[in-house]
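Visitor: only the shape, not the letters, is given here:
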């Protein structure tokens, strides 16, 4: 059983929002917690999938997610993956040997931070541990399978392996989660792997009770909704519900749309071509639709094993940042208006303290905009 943690590194300083309440370790109490204001105002984050799977960087056939390489090769025995390994590696080669080539020798955290800041993102979520269990920090609970002991020989920063009893939860998963919170003070804890067991098995409410009441980030941390079977779209500070969740309408809860610039994979793929990536226009459309409906958008990049972000991905982020440098007033700290989009044309609305913003995604025929939903505002003048 496994639940993987993803930790946030903030690009900006945050105001501490004091919260004097005490929460019991049951959903009825935990669900009453108000989401820290910084998260709703941020609107845009960067997701980073980076690990041992970035070395083979392969997605074959319909199994295009490179970050699941080990699973597709050994568990699913997908013919494309089996063929790839047979043609390129000795029969005795094991997945763990890929870690020796996960060197991150060109990793420049300052350059990453500058790029993400220029993209307009306000927070970054790093997969400090994916489902293969390799941690990007020197976890004392993942000896010799972490970035300090094998591979880069650096503390890159997350989570775990599979067990059939709660020994995994008690001796590995929870200790790693307490460890990463205390050591790195994340403002977001983004967990995954909820489909393999219920939240009682993962001791989710007990952990969240500590996180909200006694942890060093209790006033500012936010968590998603993947804490065990049945918790998606039900429990957590913000909901992710499904991958690439984008309902296209206003919802009664805070939610996040996690997408990857590579349409087919979260991790880096060497076989991807230019048509596999979202265009900047497509990213802007997704972002505007998401924010108009009250969501945040989390845009994923998959760096190479040596620590580079591919030029086409860098280009997309910089172009998105340029768009936001002009139109960010309608995005950051905005709230949904009473209408989310217009029935005439592809126009989406957001609202500020004293303004309503109409964001039109296509140029109108005849150079004339028709904003039917805005008629109500005009009549009041």
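Guide: All right, it came through fine. It should be emphasised that the depicted structure is a prediction, and the values quoted were computed from it without experimental measurement. Residues are numbered from 1 along each chain as shown.
Visitor: okay, CA-based contacts and neighbour counts for the rest of this
Guide: Fine.
Visitor: all helices of the stretch 201-350 of the chain, in order?
Guide: Per DSSP state H, counting those that start in this stretch, the stretch 201-350 of the chain carries helices over the ranges 204-213, 280-292, 311-327.
Visitor: against that first model, consider the following:
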């Protein structure tokens, strides 16, 4: 993940409506529908960089926007050497995936995407293609029974009913076949002419293929292959000397031969290998006509930062409601620290979110967007069978104070049978229905101190 490519991602996103290609494999279609029902997932960026509390991978990139700090910041090559040496001190002895599973499940999360390898090339899985890995000879964590971190995480979350996704970076800045040491790296791209040295690029293609095959064969059932680094793609220019075609047809065919129905997310690369799109750190203003997922940080950073500022539970729930009302999923990122645990604030936020989800999850899971999608501070979803419409009244403050009347606009014809409030189904609600508008008379007690937190969800039943 990175800030530099925000503009590129947004420009790519603006073209997706026309270029999105729905899958035609029945198993992928089925898996994609299952994933869309989960709505809320956990993302984790983690690696040796977490010891320094710096951005994942990007501080070793020579792009001119990058800012480095610390004793090695004055010299790029000294900094890169010190950064890569972090693999010799990365010993996350507090790593306990069961603790994360418990917190994520209590929060209402239902799938997980984990960074098996970021752009720096350090592998959080037991690859046989390189020794630059958590189980490598230089790693102090290699002898730990949980050293194959990706497998341990996938197994733990899968056993709790989560769908599992493997984040994998297509660029690899540690590989001699991406950043060849014969040349200095110039930016985030390959640093040699792939046209002039096709054999070297073919070795990188095979290296990538082999690593992904390892993940698809040795880590149990995998639901999502989440590929980052969208600049590694076929060039749109004829005879481009720096064409970075990774051969996605070959990779996808192999991956699905081992994992039938696998969702492939070649993010920001429109076409048959981007089964859903991934707006980063943003929420689309309106529903999108294809599967999508907002990936966003709980704090300001993708990876662990000691003084990170975390979003409030109130704000995170507001984001979740808006995303789901527009037909998307919410993939919320946290970064474990160098010792292998989350900031205590993360657990607190997830606990608060879970309390709301326990009451109101019915309007989130397996829901569908429904017109008018939103009106004022009401956000709408419907059940899959269309028998229920949910109107979530978002409060500006954590403690909800409702107005005397609320107008719920419904596009479904015919008078509803019942209007209730999630979390208070036995409370009698007075309401009327005229011209596809349900007007709710809010009980006087709820107008002052409702007892609800963050929002109130009205359930309209036909």
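Guide: Done, it's in. Because the structure is predicted, anything quoted here is derived from the model rather than measured.
Visitor: can you pull the TM-score for these?
Guide: The TM-score (TM-score structural alignment, normalised by the length of the first structure) is 0.78; 330 aligned residues with a CA RMSD of 2.8 Å.
Visitor: returning to that earlier point: tell me which of the helices of the stretch 201-350 of the first structure sits most buried.
Guide: Comparing the helices of the stretch 201-350 of the first structure by mean neighbour count (mean count of other CA atoms under 10 Å), helix 280-292 ranks first with a mean of 21.
Visitor: for that helix, give me the average deviation versus the second structure.
Guide: Aligned to the second structure and superposed, helix 280-292 of the first structure gives a mean residue distance of 0.7 Å (mean CA distance after the TM-score superposition for the first structure).
Visitor: of the helices of the stretch 201-350 of the first structure, which is nearest residue 123 of the first structure?
Guide: Nearest of these to residue 123 of the first structure, taken as CA to CA: helix 311-327 at 13.7 Å.
Visitor: can you name the residues in contact with the closest one?
Guide: 115-116, 118-120, 261, 274, 279-280, 283-284, 301, 331 (CA atoms under 8 Å, 6 or more residues apart in numbering).
Visitor: residue range for that helix in the second structure?
Guide: With TM-score structural alignment applied, helix 311-327 of the first structure matches the range 344-360 in the second structure.
Visitor: how far does that stretch sit from its chain's centre?
Guide: 18 Å (CA atoms, centre = their mean, to the nearest Å).
Visitor: now the spatially most central residue of the first structure: which helix or strand?
Guide: Note on the first structure: the residue nearest the mean C-alpha position is residue 47, at 4.2 Å, using CA atoms, centre = their mean. Following DSSP states H and E, one finds residue 47 of the first structure within strand 44-48.
Visitor: so where is that strand in the second structure?
Guide: The alignment of strand 44-48 of the first structure onto the second structure (TM-score structural alignment) spans residues 40-44.
Visitor: which residues touch the aligned partner of residue 280 of the first structure in the second structure?
Guide: Aligned by TM-score structural alignment, residue 280 of the first structure pairs with residue 313 of the second structure. Contact analysis of residue 313 of the second structure by CA under 8 Å, 6+ apart lists 349, 350, 352, 353.
Visitor: quick one: which of those residues is nearest residue 131 of the second structure?
Guide: residue 350 (35.6 Å).
Visitor: what is the equivalent residue in the first structure for residue 322 of the second structure?
Guide: Per TM-score structural alignment, residue 322 of the second structure is aligned with residue 289.
Visitor: for its match, give its distance to residue 356 of the first structure.
Guide: Distance, residue 289 of the first structure to residue 356 of the first structure, by CA to CA, to the nearest Å: 15 Å.
Visitor: ok, average deviation of the strand holding residue 47 of the first structure from the second structure?
Guide: Strand 44-48 of the first structure sits 0.4 Å off on average (mean CA distance after the TM-score superposition for the first structure).
Visitor: what about the helices in the stretch 51-200 of the first structure?
Guide: 69-70, 79-88, 109-118, 167-168, 174-184.
Visitor: nearest to residue 97 of the first structure among those would be which one?
Guide: Proximity to residue 97 of the first structure (CA to CA) singles out helix 69-70 among the helices of the stretch 51-200 of the first structure, at 11.6 Å.
Visitor: ok now the closest one, how far from the chain's centre?
Guide: 20 Å.
Visitor: one step back: can you say which of the contacts of helix 311-327 of the first structure are buried?
Guide: Neighbour-count burial (16 or more other CA atoms under 10 Å) is assigned, among those, to 115, 116, 118, 119, 120, 261, 279, 280, 283, 284, 301, 331.
Visitor: quick one: what's aligned to residue 244 of the first structure in the second structure?
Guide: Aligned by TM-score structural alignment, residue 244 of the first structure pairs with residue 281 of the second structure.
Visitor: ok, now which ones touch its match?
Guide: Here residue 281 of the second structure is in contact with 294, 295, 296, 297 (CA under 8 Å, 6+ apart).
Visitor: out of the helices of the stretch 51-200 of the first structure, the one nearest residue 34 of the first structure is which?
Guide: helix 174-184 (20.0 Å).
Visitor: got the buried residues for that closest one?
Guide: 174, 175, 176, 177, 179, 180, 181.
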